[in-house]
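>>> This is a predicted model, with the sequence first.
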Amino acid sequence: MRGIPPAGHAGAPDRAPRQVDDLLGRARAGDGEAFRGLVEPYRRELQVHCYRILGSVQDAEDLVQETLLAAWRGIGGFEERASVRTWLYRIATNRCLNALRANERRPHERPACRSGVPLPEPSRRRSEPSWLEPYPDVLLEGIADSAPGPEARYEVNESVSLAFLAALQQLPPRQRAVLVLRDVLGYRAAEVADLLDTTEDAVTSALKRARAVLTRELPVADRESAPLPGSPRERRVLDRFARAFEAGDVEAVVAVLTDDAWLTMPPTPLEYQGPGAIGHFLRVIELREDHRYSLIPTRANGQPAFGCYLRDPRTPVLRAHGVLVLALEGDRVSAMTRFADNSLLPSFGLPRSLRG
C-alpha cells in the first residue's frame, strides 16, 4: 500500500479488543483495508483536533493525511503501550507542532479585509494577526460521540466555538497542545507528558500558563441564554439580523447587538466593540451605499453563520464575499466574526456566485 485509503464516514463505534487485535495483526502484515478499518473511526476527531491547534480547516486535513500516512509507515513499530486512538493523537499533535514551528502554514497567503477605504480606528488592536478559519458544522457530525476523558473541562460545542479557538491562537504552540490534550480531550498529565515527550512538571506548568491566558481572553457569556440551534427563537434573531443586513440598514443591525458585542475579522488584528464602534464600521466599510448583500444561512463552529454574496447593479450575478459567523445571547447578537476568504465557501457547500 503506497498511500492512505480514501476517507470514509466518521463515527467511532466501540470495537471489541479481539476485533482490534485482528485488524492490527492484518495491518502489520500489509493489509491496507485492515489498516483503514483500524484508523478510519478516528479520522474526523483527529481533523477537529488538528483544527483546534492550527486554526485552519485545510491545514487540519493536510495534517490528518500526514498523520495517517506516518501511522501506516510506522504500524510495525506500534508497541501497544497505549490505545490506537492515543497513538494517532500522539502522531497528529507532534505533526501539528512541527508544522507551526516550521511556519508551513504560509499565513501571508491568507487574505485580510480589503475594503478599498481606510479602516476606522478599532476598539482594540492585536499585536499579531489571528490566522483562524471557520469550521463547517457538517464536519462536526459524530464528534460528540467521542466522549472526552475525566480531566476535560470543555464540552465539544464550547471547544469548537470561535471564541475558544481565537483564544487558543494567543497561546504558544506547546501550551496550545497541552491545553487541548488536557482540558478538551481529558488526557491526564502523565499521558500528555508521554504524548509530547516531556515531563509532568512541564505539562503542569504549561497548562497553568495556558489557562491563565484563556481566562483573560475568553468572553464571559451566559451560554444558557443562547437560543437552541435551529429553534424558533434562534430563527427569529437570525431573520431579524439578515433582513437588516441585506437591506443595508445599519441602525437595524445595531439594534440586534448586545451592548458589549464584538466585531472581528481574522486575520486582521483590528477589533470593534459595542454598537457605536460596530455601527460606524458598518457604515464606512461593510454596508456603505454601494454594498448590498444576499446572505445564505449555514453553520460554523456550532454557531449560526451566513455565506455572503455582494450584489452588482450592473449584472444579475452576485459575487461571493466570504463568511459571517455570529454568536448569540438571548435575542441579541453578541459577536460577529467576518471572514473575507472566498476559498472557504466550498467547504460549506456554498457556490462562488449566485444569480439574483
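Structure's in. What do you need?

>>> use CA for all of it now, contacts and neighbours both
Fine.

>>> Is residue 338 in a helix, a strand, or coil?
Recorded secondary structure, residue 338: strand (DSSP: H, G, I helix; E, B strand; the rest coil).

>>> Burial check on it, number of neighbours?
Applying other C-alpha atoms under 10 Å, we find 24 residues neighbouring residue 338.

>>> this is the comparison structure:
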Amino acid sequence: MNGDEPDFDDLTRRYRGELHVHCYRMLGSYDEAEDHVQEVFLRAWRSRENFQGRSSARTWLYRIATNACLDTLRRDARRATRAPSGTEPSVAVMPWLQPYPDAELAADQPDPETTAVSRETISLAFLAAIQLLPPRQRAVLILRDVLTWPATEVAALIETTVPAVNSALQRAHATLNRRWPRGRLDWAPAIEPDPEQSRLLQRYIAAHEQADPEALIAVLHEDVRLSISPAIGQWAGREQVARALRAGMTTLGRWRLLPTTANGQPALAGYLRRPTDEAFHPFVLSVLHIEYGQLTEITAFEQPSLFPAFGLPTSL
C-alpha cells in the first residue's frame, strides 16, 4: 500500500466480509463483530504508513483483527462463563452469543469440502463449543483449523513460536474432544433442507400461527433441547420443552413467522402481536436443528435488534 485513500477503500471492500466472519467466530457476537471490523480498519488506517509489505495485506488485516478480538476477550469478564461439568454450552449460559445471517457470510467456497468445513465452523454448536477455549487457544484453532494457515504464519501473527502454536492447538482439540467425541458430527448442520424438512418448518410456522403447541410438540425429538437468550433459560427433553412451548406459544399474544437462515441452518423470525398492539412486532429469532425428521434443537434469541441484519421487516 502507498497510503493513498483509494487503495485503502479497495482493501476495505475486498476484506470486510471475511474479517467480519473471523471476528464473529472469535467473539460469538454479530454486534461485536460489527464493532470490531470498524475498529480493525480504523487501526489499519492509522498504521498504514508502517505497513512494509513483508506480509500480504490480508495477513496484516487478520493480525489486527485477531489482536483486537484477543484484547476484548481478555478484558471481558463475561467470557469466563463455563458450562457446568457434563453439560454442553448453550446460549442460555452465554448471553453474548448471537446468530449470524447467512446472506452476509463471506462465502465464495471453491469446493464441496471447503463448503462443508465453512458450514460446520459457523454453526451455533461450533460457536458455543469454542467459547470454552481460552482466547489464544481459540485464535489458534480458528487460524489453523478453519482458515488452514500454516503454523509458521499463525506464530508470526500472534507473536509466539511454532511449538507454542502446536501446543495450543493440541490443548484446544483435547478440550473439544472431551465434550464432543464425534467431533464435527456433533455440531455440523444438515447439508441442505430436503422436502421433509421443509414440511416440518411449515408445521412449525402453522403451530405458532394457529396457537397449537401440541402440533409442534408432535415433531420434537425425545432428546430435544431448547435454549432462549439472553439468559432466559434452557430445557432438555421433550417433556421439559413441551411445558415451555405451551406457555410461550399461547400466553404472550398472536404469532406470525417468516422463514430465514442463520449459521447455515434453517431459522424462523417470530413476530408477536400482543393484545394491545395493532401490528406484529419483531420478538424472537429461532435457529433450528433438524435430524431424523424431527426437531432436535431450538435456539431462540429474543433480540429484535438483530432483525435488520437479516433483512427482515420492522413490523407485519
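Nice, thanks for sending it over. These numbers come from a predicted model, not from an experiment.

>>> Post the TM-score for the overlay when you can.
Overlay of the two chains. TM-score (TM-score structural alignment, normalised by the length of the second structure): 0.86; 307 aligned residues with a C-alpha RMSD of 3.1 Å.

>>> Which part of the second structure matches stretch 174-189 of the first structure?
In the comparison with the second structure, stretch 174-189 of the first structure aligns to the range 136-151 (TM-score structural alignment).

>>> remind me, longest strand of the first structure?
Ranked by number of residues, the top strand in the first structure under DSSP state E is strand 315-329.

>>> Which strands or helices does that one pack on?
strand 293-300, strand 303-312, strand 332-339, strand 353-355 (3 or more C-alpha pairs under 8 Å, 6 or more residues apart in numbering; DSSP states H and E).

>>> Buried residues, the match of stretch 174-189 of the first structure. List them.
Buried residues in stretch 136-151 of the second structure, counted by 16 or more other C-alpha atoms under 10 Å: 136-144, 146, 151.

>>> ok, now stretch 271-283 of the first structure?
271-275, 277-283.

>>> Kindly report the same for stretch 220-232 of the first structure.
Counting neighbours by 16+ other C-alpha under 10 Å, stretch 220-232 of the first structure gives 226-227 as buried.

>>> From the opening residue of that stretch to its closing one, how far?
25 Å (C-alpha to C-alpha, to the nearest Å).

>>> Mind listing residues that contact it?
Residues outside stretch 220-232 of the first structure that contact it (C-alpha atoms under 8 Å, 6 or more residues apart in numbering): 233-234, 303-304, 328-331.

>>> Check stretch 150-166 of the first structure too.
52, 55, 130, 132, 134, 143-144, 182-188, 214, 218-219, 301-303.

>>> what residue is smack in the middle of the first structure?
Closest residue to the average C-alpha location of the first structure: residue 135 at 4.3 Å, with C-alpha atoms, centre = their mean.

>>> how far away is the alignment partner in the second structure of that one from residue 301 of the second structure?
Residue 135 of the first structure maps onto residue 100 of the second structure when the alignment is built from TM-score structural alignment. Here residue 100 of the second structure is placed at a distance of 11 Å from residue 301 of the second structure (C-alpha to C-alpha).

>>> The second structure: helices as residue ranges?
For the second structure, the helices defined by DSSP state H cover 5-27, 30-46, 57-75, 112-120, 124-130, 135-141, 151-157, 162-179, 195-209, 213-217, 238-251.

>>> what's the mean distance for the third one versus the first structure?
Compared with the first structure after fitting, helix 57-75 of the second structure deviates on average by 1.1 Å (mean C-alpha distance after the TM-score superposition for the first structure).

>>> What is the corresponding segment of the first structure for that helix?
Helix 57-75 of the second structure maps onto residues 84-102 of the first structure, going by TM-score structural alignment.

>>> Okay, buried residues for that stretch please.
84, 86-97, 99-100.

>>> List the contacts of that stretch.
Residues contacting stretch 84-102 of the first structure (C-alpha under 8 Å, 6+ apart): 38-39, 42, 46, 50, 53-54, 63-64, 66-68, 70-71, 105, 173-174, 177, 195-196.

>>> Same check on stretch 286-295 of the first structure?
With C-alpha under 8 Å, 6+ apart, stretch 286-295 of the first structure has contacts from 242, 245-250, 282, 306-311, 318.
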